[in-house]
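> no letters, just coordinates:
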């Protein structure tokens, strides 16, 4: 094997190690959460312990509601920014779409062969690409470009690939917690184990939500082009069916007139689709945080009144040392 092959294999091995380490860390974290829940029930269920658990639950539930309100404020802020910038994009699109359409579907200098290109574009619902991909024409993308341009900065701030922006959705999720540092209760074993369990449940939930956010980013962004394609679909079908002498001019006129006729409604629908999908993402995130963490709070109380004889504190310490090793 040559040097390049060795380098490639080394990269795969390192990637495999990284994935295995992450999977192991997740597994250990889950085990630690279960053991923490078990250990939280080891104290005798006397009146003081039961009252402490009840008070801890009340505090958690208040923190959950408070954190959800703060998250709502964040979503309202970026929603308003998106709406403002999308409205600007609609105005620009309405003003420039006809000229953009004319420029895209105009033939080359002598016009030879362009009737085939235009026909293929209509048959493929607005998109043409040559066999070797040296020529790509996408009318839907062209019509969407001004809306995209107006929200590109927002998306870089809200859905950054790396780093922090101060407006990142993942940052907001990461700092969301029902465990507050200003706890009114003194440090105790029961508080430590309950906090441990809740923290692990939060971490698992946040990881799942952040994966969903990555998936939804492209779904929201691409909805503009998809909405435009859907609005233009019947026109593409009609234009593709035109044949015979003068068909190229008829196709061009049909595409241009349709864009001109539907432009206001089409771009407004694209705007509303982005906002609707963004709002759905907000509702999904809030619902998951509220329901999953409420369930975690209830599970953290499940040992109340149940005296067990299984001390797992040593096992928890072993898992904590293993997690430290996995983090190195």
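Arrived safely. This is a predicted model, so every value here is computed, not measured.
> when you work out contacts or count neighbours from here on, use the C-alpha atoms and nothing else.
OK.
> and the longest helix for the chain?
Of all segments of type helix in the chain, defined using DSSP state H, the longest is helix 47-105.
> tell me which other helices or strands that helix touches.
Secondary-structure packing of helix 47-105 (3 or more C-alpha pairs under 8 Å, 6 or more residues apart in numbering; DSSP states H and E): helix 139-158, helix 247-300.
> tell me who's in contact with the most centrally placed residue in the chain.
In the chain, the centroid-proximal residue (C-alpha atoms, centre = their mean) is residue 213; its distance is 1.5 Å. By C-alpha atoms under 8 Å, 6 or more residues apart in numbering, the contact list for residue 213 reads 169, 170, 281.
> closest to residue 296 out of the residues you listed?
residue 170 (21.2 Å; C-alpha to C-alpha).
> try this one next to it:
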């Protein structure tokens, strides 16, 4: 749709609807604004009508292209046109597939670095921030117990503690920059999925047909469908990005849940130290397996995105 610009009106609806106005109706600027809105509505309707006609012409031309013909030259041209579309589609999909593989390799490396740092830092971070922070043990005992009862998170009016988030931080820190590049919408680069999606097309830019040609209408129809499909894919990319990022913490929480349940049941004398020991030993024993699973879960979701977009 074409861009438009309008003047800024300092309207007064109260003065416009008064029975005995001090200000005359034209001076309220409401009539001017009404004219602008009417013209804008007409413009939008013209755009919608043109899009509808173009799409209808494309569908009719596509149907026509499959009808039998006695014109050998036209039959030959149809076959060449369809062959070109098939060839372009395969080339565009192969290119997109290669780009996804490259992006996946970069993501894999970032995740591998995240696993190494998580294994090295997770227990130390957890102890310092959540399990055994430097504060009054008597007050913190209840907080730690509440955290275990709530699967690793505690929230009050003045405080929020989340062990799952603490454990996930090294992994997130290692992929944040790569994520911002891969899923960038505004600053697109060769590492951006959206950049390659925008470039995707089975219509050759240097091959055009006369405006009255059946092939011209088919090209316009395909372009319209590509635009719709790309918009749908863009929404899918954003959703999968959220799922991938959330899966880091979700996977950790799932692995730690039996530990939380066990610690939450501890009562009596020395229960605070027992809870700390359960949490500490669990993290130590699970860390390599847990963070490797985090990596695999993120990559699995990325591969799912690839099958949706590039295949």
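On my side now, so go ahead. Since we're looking at a predicted model, the values are computed, not measured.
> please state their TM-score.
Here the superposed chains carry a TM-score of 0.79, computed using TM-score structural alignment, normalised by the length of the second structure; 266 aligned residues with a C-alpha RMSD of 2.6 Å.
> re earlier: show me what counts as buried in the next helix or strand after the longest helix of the first structure.
Of the helices and strands lying after helix 47-105 of the first structure in sequence (DSSP states H and E), the nearest is helix 114-123. By neighbour count on 16 or more other C-alpha atoms under 10 Å, the buried set for helix 114-123 of the first structure is 114, 115, 117, 118, 119, 120, 121, 122, 123.
> to which residue of the second structure is the second one aligned?
Spelled out, that is residue 115 of the first structure. Matched across to the second structure, residue 115 of the first structure falls on residue 141, judged by TM-score structural alignment.
> rewinding a little: what inclination does the longest helix of the first structure have with respect to helix 114-123?
For helix 47-105 of the first structure against helix 114-123, the angle by axes from the mean of the first three to the mean of the last three C-alpha atoms, to 10 degrees is 150 degrees.
> what about the residue mapped onto residue 237 of the first structure from the second structure, how many residues close to it?
When the second structure is aligned by TM-score structural alignment, residue 237 of the first structure is paired with residue 261. Residues near residue 261 of the second structure, counting by other C-alpha atoms under 10 Å, number 15.
> make sure residue 261 of the second structure is indeed in a strand.
No - with DSSP: H, G, I helix; E, B strand; the rest coil as the criterion, residue 261 of the second structure is assigned helix and is not in a strand.
> which SS class is residue 243 of the first structure?
Three-state call for residue 243 of the first structure (three-state DSSP): coil.
> which residues touch it?
Residue 243 of the first structure touches nothing, counting by C-alpha under 8 Å, 6+ apart.
> look up how far residue 176 of the first structure lies from it.
60 Å (C-alpha to C-alpha, to the nearest Å).
> do the same with residue 30 of the first structure
Remark: distance between residue 30 of the first structure and residue 176 of the first structure (C-alpha to C-alpha) = 19 Å.
> which residues touch residue 198 of the second structure?
Residues near residue 198 of the second structure by C-alpha under 8 Å, 6+ apart: residue 230.
> of the contacts of residue 213 of the first structure, just say which sits nearest to residue 57 of the first structure.
Nearest to residue 57 of the first structure, judged by C-alpha to C-alpha, of the contacts of residue 213 of the first structure is residue 170 at 26.5 Å.
> count residues in the vicinity of that closest one, would you?
Applying other C-alpha under 10 Å, we find 21 residues neighbouring residue 170 of the first structure.
> what helix or strand is the residue mapped onto residue 217 of the second structure from the first structure located in?
Residue pairing (TM-score structural alignment): residue 217 of the second structure is matched to residue 193 of the first structure. Counting by DSSP H and E, the element that carries residue 193 of the first structure is helix 189-240.
> can you give me how far that helix is from the chain middle?
Centre-to-centre, helix 189-240 of the first structure and its host chain are 3 Å apart (C-alpha atoms, centre = their mean, to the nearest Å).
> for the match of residue 115 of the first structure, give its distance to residue 153 of the second structure.
14 Å.
> what's the answer for residue 295 of the second structure, then?
Distance, residue 295 of the second structure to residue 153 of the second structure, by C-alpha to C-alpha: 22 Å.
> those two: which is more packed in?
It is residue 295, of residue 295 of the second structure and residue 153, that has more neighbours when counted by other C-alpha under 10 Å, with 23 against 19.
> wasn't residue 161 of the second structure part of a strand?
Yes - according to three-state DSSP, residue 161 of the second structure belongs to a strand.
> that one corresponds to which position in the first structure?
Per TM-score structural alignment, residue 161 of the second structure is aligned with residue 137.
> and the residue lying closest to its match once chain neighbours are set aside, helix, strand or coil?
Among residues not flanking residue 137 of the first structure along the chain, residue 128 sits closest, at 5.0 Å (C-alpha to C-alpha, 6 or more residues apart in numbering). Put simply, residue 128 of the first structure is strand when judged by three-state DSSP.
> what residues does residue 128 of the first structure make contact with?
117, 118, 120, 121, 135, 136, 137, 138.
> closest to residue 12 of the first structure out of those?
Using C-alpha to C-alpha, the contacts of residue 128 of the first structure come closest to residue 12 of the first structure at residue 136, 34.3 Å.
> with the flanking residues excluded, which residue is spatially nearest to that closest one?
residue 129 (4.3 Å).
> so residue 130 of the first structure sits against residue 136, correct?
Yes - with contact defined as C-alpha atoms under 8 Å, residue 130 of the first structure reaches residue 136; the gap is 6.6 Å.
> which of those two has more neighbours?
residue 136 (14 against 11).
> what about the more buried one, distance to residue 127 of the first structure?
7 Å.
> roughly how far does the aligned residue in the second structure for the residue nearest to the centre of the first structure sit from residue 303 of the second structure?
Aligning on TM-score structural alignment places residue 213 of the first structure opposite residue 237 in the second structure. Distance, residue 237 of the second structure to residue 303 of the second structure, using C-alpha to C-alpha: 12 Å.
> shared neighbours, those two?
By C-alpha under 8 Å, 6+ apart, no residue touches both residue 237 of the second structure and residue 303.
> which residue lies farthest from the center of the first structure?
The C-alpha centroid of the first structure is most remote from residue 245, which lies 49.6 Å away (C-alpha atoms, centre = their mean).
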